[in-house]
Structures are given as structure tokens and as C-alpha cells.
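S.K.: Got a sequence here, can you build the structure:
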Amino acid sequence: MKLAKVLVAGLGAIALSIATIGGAQADGKLQEVLARGKLIVGTGSTNPPWHFQDDKGELAGFDIDIGRIIAKGLFNDPTKVEFVTQSSDARIPNITTGQVDITCQAMTVTAPRAQQVAFTVPYYREGVGLLMTKNGKYADYAALKAAGADVTVSVLQNVYAEDMVHQALPQAKVDQYDSVDLMYQALNSGRAAAAATDMSSLRWFMKKNPDRYVDAGYGWNPQTYSCAVKQGDQDWLNFVNTALREAMTGVDFADYKKSFETWFGETPPEPKPGFPAEMR
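M.R.: Presented below is the predicted three-dimensional model:
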């Protein structure tokens, strides 16, 4: 009799544990967002082509489109999203404190950051490139490198800026500027033969000014951009990863392709039917 009571009590405890786990899953971020009826995305507003205010004063950019792609996956409606503008140093705190559901803000994946948030699958690979003016003194990267110390490169001021430029052009002179505008003014005035800038910015400038700028044809210093969510909710992370993956490789590729072409001026490779290339 005592053994039977122990077994019944044990089974009751197991049932309670299962119910508790099920309740925790039901109360996760995915269910919270679905019940709310909109997605809350943390992002920026001052960094084109990623996030900025357009001529109408509305947020636009690649990160904004990524947020809408996720909202479409949630509600079959890309407009069911609220964007919370935040500074770059608020990207992680706003996730960990639950102020936003997800951060999509040109955020570089690093191992230390991955100790604080859960990163989604990558949606862009950033790098550094060399922006040049058309019909300038040097035709391309090979000509810049061959010119050695005769070349001056403008770059945004940073403790690593000179070393970064010298990874691509070891002998070049490096002029650092405390604003992006001044960096580009140096290029436009001829004080610099090239401007070292993010590849995304390079493509954006070329798209907006196709008759003015060219790409030197060399990229380096790769960085992975991903969205970030709060740690500990695998269902939410799995959903966002599914939405992003299918935008880049599956049923929603048209949305991703249109955005990529709009902001970077080039077409991403079409996913091919058959064996999933990402599994190679």
C-alpha cells in the first residue's frame, strides 16, 4: 500500500512537471508576440542603408525590411511591427530587459556578445572596401597597391583604423577623420585616392551616385551581421531563424531580394532547387 502511494505521488509530480514545462512554453516570447498582435523591433535611425529616416520622416533601410520580413512570418502582414529607435550601446540591454522582442541593427556577431544574447542566423556579411571616384588617378585596387606610399586613404577615426587600412594597402598613408562626411570630402576633393568604408556603405553610395563612384574591387575584414534575441527561449529563436532562412533561401526570397537590390544595388544569388546548398 505504501509503495502504491509513493508511485501515485511520483506520477503526480511528473505530471506537474510536464504541465509546468508546457506552461512555460506556452508563455514564451513567440506566444507573447502572437497574442500582442505586433512585433517590437529595436533598431537605429542614423545609419543608411541600414536604418535611417527617409524624405517622409519614416524609418527605412535594410534592417527595417528585415523586421518587416519577420513580422510577415508572424502575422502574414509586414506592417504589424513597431520599431523602437535605440542607440548602439542599448542594443543588448534592451534585449536582456525585455524592452524589445528582437534587435536588428547592423549588429556584429562576437563571442563576448554571444554570452549576453542569442544571435540569429546571419542575414548579411559586412566587410571593408575602398571607395574611389570615377576617372581618378588609380584604376583599381591593384593600381592603389602598386603605388605604395604615394596613395592616401581616408578613413573614419578609430584606434584600429591605420592597422585596418594597412591590411589591404601596407604602404599607404592614412588620414583619419572624426566624421564620415569629412572622410568622403577628402575623397571628393582629391586629398585621398580612396576612402576605406563599410562595403554596405560603399554599395549604397555607388547606387545613389552611379556616375561618381566606383569600387576598387577588394574587400577585407569580414564581420557577420545577425539579429539578437534574449537567451533561453529556443522556440522564439527557432522561429526567427526560420523566417530569416526562408527569406534568404526559400518561399520569401522575393522580399529579401527586393530589399537587397534596393539598398545595396546588387542581386543576391538565387537559391537553386534541389539539394539545399546551405547544408554542404
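
S.K.: alpha carbons only for contacts and neighbour counts from here, please
M.R.: Noted.

S.K.: who are the neighbours in contact with Thr43?
M.R.: 51, 63-64, 83-86, 91, 103-105 (C-alpha atoms under 8 Å, 6 or more residues apart in numbering).

S.K.: In strands, which of those fall?
M.R.: 51, 83-85, 103 (DSSP state E).

S.K.: ok, these vs Lys208, which is closest?
M.R.: His51 (15.8 Å; C-alpha to C-alpha).

S.K.: Ile70: neighbour count?
M.R.: Ile70: 25 surrounding residues under other C-alpha atoms under 10 Å.

S.K.: That one should be in a helix, yeah?
M.R.: Yes. Assessed by DSSP: H, G, I helix; E, B strand; the rest coil, Ile70 belongs to a helix.

S.K.: what's the closest non-adjacent residue to it?
M.R.: Here the nearest residue to Ile70 in space, its sequence neighbours aside, is Ala243; by C-alpha to C-alpha, 6 or more residues apart in numbering that works out to 5.8 Å.

S.K.: who's in contact with that neighbour?
M.R.: Applying C-alpha under 8 Å, 6+ apart, the residues near Ala243 are 69-70, 73.

S.K.: Secondary structure element holding the closest residue to Val109 other than its chain neighbours?
M.R.: In space, and not counting its chain neighbours, Val109 is closest to Thr224: 5.5 Å by C-alpha to C-alpha, 6+ apart. Per DSSP states H and E: Thr224 is located in strand 213-225.

S.K.: To check against the first, give me the structure of this:
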Amino acid sequence: MGAMAVVCALALAFALLLPAARSHGDGGGAHGGRGAAQGSQARAAQTCSEPEKQTLPPSRADGPTITTIKERPGEKRKLIVGVDQNSYRWGYRDPNGGGDAELEGFDIDLVRRIAEDILGDRNAVQFKAIPTDQRIPAIQDGRVDMVVRTMTINCDRIRDVAFSAPYFRSGQQLLAPKSSPVTGYDATLAGKRICTAAGSTAYSTLEADRAAGRLVPSADFSTTVPSQLDCLVRLQLGEVDAVVTDTALAASQAAQDPTVELKGEAFTTEYYGVAMKKDADDLVRRVNRILVDFRADRTGGWQASYDRWLSATLGDDAAKSKPPAPAYLRES
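M.R.: Got it, this is the predicted structure:
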């Protein structure tokens, strides 16, 4: 119970550390034609067998979106990024870091790399805490320039936002108490209560699998929460029997609470991408260029960030987590 109390307390503390996700700040990105965006959506729908490949080729050129970011005056000259603050080793505050502890983790390293490339200063970032179900609205409303928040590239989302090439490979997996009879994504979920984050790939996967008969009919996944950490708290309190979330996040949650563990194998393959506005073509191309450099950097890039933040929870061998060689099939 001691571990549970600590994590519950941390969840409450984290919720108070950043501005509310619904607060409005300086919008980012230029606004393009509605017809062009609708045309891109139609193309995305037609070529959605491999959504992780529906992105633009890399470029270092500035365009209207990047110019808008660079021309913000004074203290507002920052990259505005939607992130998580509750995902251990992805985007979180060190609970031992004191009241002014900075956000840190794998996603935060990537954000700072992007800010350094575009604005010449890795600290020129305004972080905004965004709940899972607010990631796309925050981009569309111009509250953020981009979202870097363990966000899976999928067919539904590429109709609403533009993605970079993948920067991480993951999948959906079960998290449950070590003492639970649940053994994985199988018949042992019969009659069990499952928690997911609202607006997450986990929830849409459960919906699709229920419709297709791949999920045991009596499994109940009606419990949804704003943040994945809220699912861990529900699990600790006995309000649900299992959590479905990305393997990478599940492993981090298991590291926070030694009474829970991953059950079975991942039952999907998914890729995280940086999400931006549909018409922010120059920003998408620039981020893809940055990702090429991030992956190739052997001393301070992708591998170094994995070793620092994720090797303790996902293992020293990063092969399963490395994204595939990028493909750039989106033409405009």
C-alpha cells in the first residue's frame, strides 16, 4: 500500500504543476486553405494502409509556419508544445527535484532538440500540459505548434493533423496487478473492468476488437480517464482490473508501482510521431529533417535518450523500440 499511496500522491501533485490544458496561449502555425486541407484528408483516407508513411520529405527550409514562430516578440519567441507531465520517463517532473523541477524524459529531449534547431535555443520552449483527448483539438485550435506526447500515428488521426515520420515503435499491452488471474489480451479478461485514456489508441483498439469479435464479450472497457496515470491510480484503488495502454507507457507505470506488471505480449504494432497542423508543411518537413539527425547522432541523439530514460524500463536492447527507416509518401 505504501507504493500505491506514493504514486497516488504524485498523480495529484503532477496535476497541479503545469497550466491547465484548456488555457489559451499564443497560437502557432500559419493558416492555409480549407480546400487544400480537405484534399489532403481525402488522400490520407485513400492511402491509409500505412499511416506512418504519410508524411512529407525532410527539408531545412523555413516557410510561413516557422517564420511565424521565429517572429514572436521577446519572451514569446518560443516553440509552443503540448506534452504530458505524468508519463514517467517520457514527460514528467522528478518528484525529488523540488518545486522548480523541470520536465524531463524522452519526449522532452526531442522537444528541446526541435527548439534548438528552429530557434537556436533548446530552452526556448513553452510547455503545455495536454490531456490525451485534447491533443488534436489543441493543435487545430492553434494553442500549440505541435504535440510530442507518445502520440500514435493512425488512420483516424491523419485526417485531422499532420504527422512527422515515426520516432518510436510501441504497441498495446495489458497492465494488471501481479496477483491478477489476467494473463494477457485473451479470455482471462472475461468479466474484467479495463481502463483506458479517453481519445487514446487503446480505446479505439478495444472498440474495433469488440466489433470484430477479437475481445471477449464480457470485458468492460467503459472506464475512461483524461490521463494514463489516472488509470494506474484506478487500478491501485481496485476500481478496475486492468489497464490497456502502450507498452512503453505500461512499462513506465510498472516501474512506478512494483505491485503491477505487464501481462502477455503486445498485441499491436504502433509508431509515435510528432503531430502538427494539417497545413504546416514547412514545419512537418523541418521536424522530419531534425528526426533524421536525431536518429543519426550517436552521442546526444535517439540512442542516448533511450539509454538515459527508457533502458531501465524497456531493457538495454533498443531494437524493438527503434522506428523503421522513414518513408515519405505524402506529396503535399
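
S.K.: hmm, back to that, give the aligned equivalent of the residue nearest to Ile70 of the first structure in the second structure.
M.R.: By TM-score structural alignment, Ala243 of the first structure lines up with Ile290 in the second structure.

S.K.: Distance check, its match against Gly301 of the second structure.
M.R.: Note on Ile290 of the second structure: its distance to Gly301 of the second structure, by C-alpha to C-alpha, to the nearest Å, is 10 Å.

S.K.: Go ahead and confirm Leu156 of the first structure touches Asp178.
M.R.: Yes. With contact defined as C-alpha atoms under 8 Å, Leu156 of the first structure counts as touching Asp178 (6.0 Å).

S.K.: Which one of those two is surrounded by more residues?
M.R.: Leu156 (20 against 11).

S.K.: Aligned to that one, what sits in the second structure?
M.R.: Aligned partner of Leu156 of the first structure by TM-score structural alignment: Cys195.

S.K.: Touching, its match and Ser222? I think so.
M.R.: Yes. Taking C-alpha under 8 Å as the definition, Cys195 of the second structure is a contact partner of Ser222 at 7.4 Å.

S.K.: which neighbours do these two share?
M.R.: By C-alpha under 8 Å, 6+ apart, no residue touches both Cys195 of the second structure and Ser222.

S.K.: where does the match of Leu156 of the first structure land in three-state SS?
M.R.: Under three-state DSSP, Cys195 of the second structure comes out as strand.

S.K.: residue contacts, it?
M.R.: 221-225, 231, 234, 240-244.

S.K.: List just the nearest of the contacts of Thr43 of the first structure to Tyr213 of the first structure.
M.R.: The nearest one, if we look at these relative to Tyr213 of the first structure and count by C-alpha to C-alpha, is His51, at 22.0 Å.

S.K.: For the nearest residue to Lys70 of the second structure once chain neighbours are set aside, give its distance to Ala198 of the second structure.
M.R.: Spatial nearest neighbour of Lys70 of the second structure, chain neighbours left out: Arg77 (6.3 Å); criterion: C-alpha to C-alpha, 6+ apart. For Arg77 of the second structure, the distance to Ala198 of the second structure equals 32 Å [C-alpha to C-alpha].

S.K.: Please enumerate the strands of the stretch 151-300 of the second structure.
M.R.: 162-163, 168-170, 172-177, 193-197, 220-225, 242-246, 260-263, 270-272, 275-276 (DSSP state E, counting those that start in this stretch).

S.K.: Now do the strands in the stretch 1-150 of the second structure.
M.R.: Going by DSSP E, counting those that start in this stretch, the stretch 1-150 of the second structure shows strands at 79-83, 86-87, 91-93, 103-104, 125-129, 146-147.

S.K.: Many thanks, have a good one.
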